[in-house]
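# what shape does this take:
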Amino acid sequence: MRSDYDEMGLGREAVLAHLEQGKPLNGLMTSPGATAALVVDSIAAVALDAHGGLGPTLIRHAPPRPKLLNALTAGSLAGLFPGASRRSLLALSAGLLQVHDFWEESHSAAQEADDLGEKHFSAYWHGIAHRREPDAGNASYWFRRVGRHAIFADLREEAVAIFKAAGDDRSGGRLMGGGGWDPYEMIKLCTSARPGTPVEALARRLQRAEMHLLLVANADALQGD
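Here you go, the predicted model:
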């Protein structure tokens, strides 16, 4: 990952304790070198580094840390990104809520952001939500709305390394045929992988990379909103 809580002088438990106690997100900005984007990255890392680095499961389940909910809302994120539009804050909230398994709240945030005209991230988070539901048809609809996303090039680059490490050329060929990234093949991979198999582990590593890249891009865009 680009950065983590340790780079800001905060350990995992310190970040979790701060958020679960209901303290404002901008309280994490007091750490040396902290920026709003780094704080977002650190919060995401708690979920993305879980399960031995595999990150969230492919299929939704109950949030492991329910006390984090209030810290991940658009209203809370406004303290990190003053002046940002509500639709942009909702899109970022949808991402953080999704990686921390607040599925319903993430879905609602993505839908509201889309209703308000957010064009860059909400549809992608909406697609991920339905992929994890799992509802392949609905996920495909939202990825058609996404089109060719800006993170696809970086995602393909990370995926090459993941496939190489796994020794799985067949799945890589389907996902990255033609030198691009195929989100519909990703839907097939994630919704068909059986729990506990090497294929599931591979798909989760890809999903982790995808979620991280999307959150980084989302937070960086908010800083210039």
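# going forward, measure contacts and count neighbours with C-alpha atoms only.
Fine.
# any idea which element Arg205 lies in?
Here Arg205 sits within helix 198-223, counting by DSSP states H and E.
# mind listing what's buried in stretch 70-77?
By neighbour count on 16 or more other Cα atoms under 10 Å, the buried set for stretch 70-77 is Asn70, Ala71, Leu72, Thr73, Ala74, Ser76, Leu77.
# in a markdown table: these, plus secondary structure.
Below are those laid out as a markdown table (DSSP: H, G, I helix; E, B strand; the rest coil):
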| residue | secondary structure |
| --- | --- |
| Asn70 | helix |
| Ala71 | helix |
| Leu72 | helix |
| Thr73 | coil |
| Ala74 | helix |
| Ser76 | helix |
| Leu77 | helix |
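# out of these, the closest to Val99 would be?
Among the buried residues of stretch 70-77, Leu72 lies closest to Val99 (Cα to Cα), at 10.5 Å.
# to check against the first, give me the structure of this:
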Amino acid sequence: MPKLDDFFETHAATLPESVRQAVMNASIPGLIDEPRVPELAAALTEPGLDLPELAISGLWLLAGDLDRSHSISQNDSSAEGSFWHGIMHRRESDYSNAKYWFRRVGSHPVLIRVKQLHESVYSDPYDFIDQVEKACLGRTHDPAVTQWLLKAQWTEWQLLMIECLAK
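Prediction:
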């Protein structure tokens, strides 16, 4: 289960109970299309779910359903929609397409904050994508680097979720 960072805990409390519990019980998202979180997918398909569409896109990413996340984010031209879209392509190993979507994000407070919190592995989203690609292709031989990438990605997800829940 991913540990929620302190900055995200109060925001997680605003999620519907079934979604919040599923998020707290989920595995930390992998650098690629893994793992699947059926409990979260079930919570996201409950009738009457009242969350912003882009928050739902991010939750589908956490649930491991990249297609459902993609169907939402590709139809939203905002910086946050492009951000989820870029993460989705990065997780499906379409690295050049991920960079395209991050160019559409432009300067974003989430990017600045992730860089502050994970400066050793996150100088900018393009370098981060390159590092993820290297790790996924087995070119990063230090498991600690992969763990830092996973932590940075988890921070990125939480910060972007906060942005989307606020809209």
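# can you list the buried residues in the helix holding Arg205 of structure 1?
Neighbour count says helix 198-223 of structure 1 has 199-219, 221-222 buried, by 16+ other Cα under 10 Å.
# all helices for structure 2, in order.
6-12, 17-25, 38-44, 53-63, 66-73, 79-91, 95-105, 109-117, 125-136, 143-165 (DSSP state H).
# so what secondary structure elements neighbour the third one?
Using 3 or more Cα pairs under 8 Å, 6 or more residues apart in numbering; DSSP states H and E as the contact criterion, the elements in contact with helix 38-44 of structure 2 are helix 17-25, helix 53-63.
# ranking those helices by burial, who's on top?
helix 53-63 (a mean of 25; mean count of other Cα atoms under 10 Å).
# circling back to that earlier point, and of the helices of structure 2, who's closest to Leu31 of structure 2?
Among the helices of structure 2, helix 79-91 comes nearest to Leu31 of structure 2, with 5.6 Å by Cα to Cα.
# distance from that closest one to structure 1 after superposition?
By mean Cα distance after the TM-score superposition for structure 1, the fitted helix 79-91 of structure 2 averages 0.8 Å away from its aligned residues in structure 1.
# what's the matching range in structure 1 for that helix?
Here helix 79-91 of structure 2 aligns to structure 1 at residues 120-132, judged by TM-score structural alignment.
# report the buried residues of that stretch.
Buried residues in stretch 120-132 of structure 1 (16+ other Cα under 10 Å): 120-132.
# including distance to Ile32 of structure 2, could the helices of structure 2 go into CSV?
What follows is the helices of structure 2, written out as CSV (distance: least, Cα to Cα, whole Å):
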stretch, distance to Ile32 of structure 2
helix 6-12, 23
helix 17-25, 18
helix 38-44, 17
helix 53-63, 11
helix 66-73, 10
helix 79-91, 4
helix 95-105, 11
helix 109-117, 19
helix 125-136, 7
helix 143-165, 10
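# of all the buried residues of stretch 120-132 of structure 1, which two lie farthest apart?
Spanning the widest gap among the buried residues of stretch 120-132 of structure 1 are His120 and Arg132, at 20.0 Å by Cα to Cα.
# which residue in structure 1 aligns with Ile112 of structure 2?
Under the alignment (TM-score structural alignment), Ile112 of structure 2 maps onto Ala153 of structure 1.
# please report the distance of its match from Leu215 of structure 1.
Distance, Ala153 of structure 1 to Leu215 of structure 1, by Cα to Cα, to the nearest Å: 15 Å.
# what sits up against stretch 193-213 of structure 1?
The set of residues external to stretch 193-213 of structure 1 that reach it, using Cα atoms under 8 Å, 6 or more residues apart in numbering, is 1, 44, 48, 53-58, 95, 99, 151, 154-155, 158-159, 162-163, 166, 186, 189-190.
# of the residues you listed, buried ones?
Buried subset of the contacts of stretch 193-213 of structure 1 (neighbour count, 16+ other Cα under 10 Å): 44, 48, 54-58, 95, 99, 155, 158-159, 162-163, 186, 189-190.
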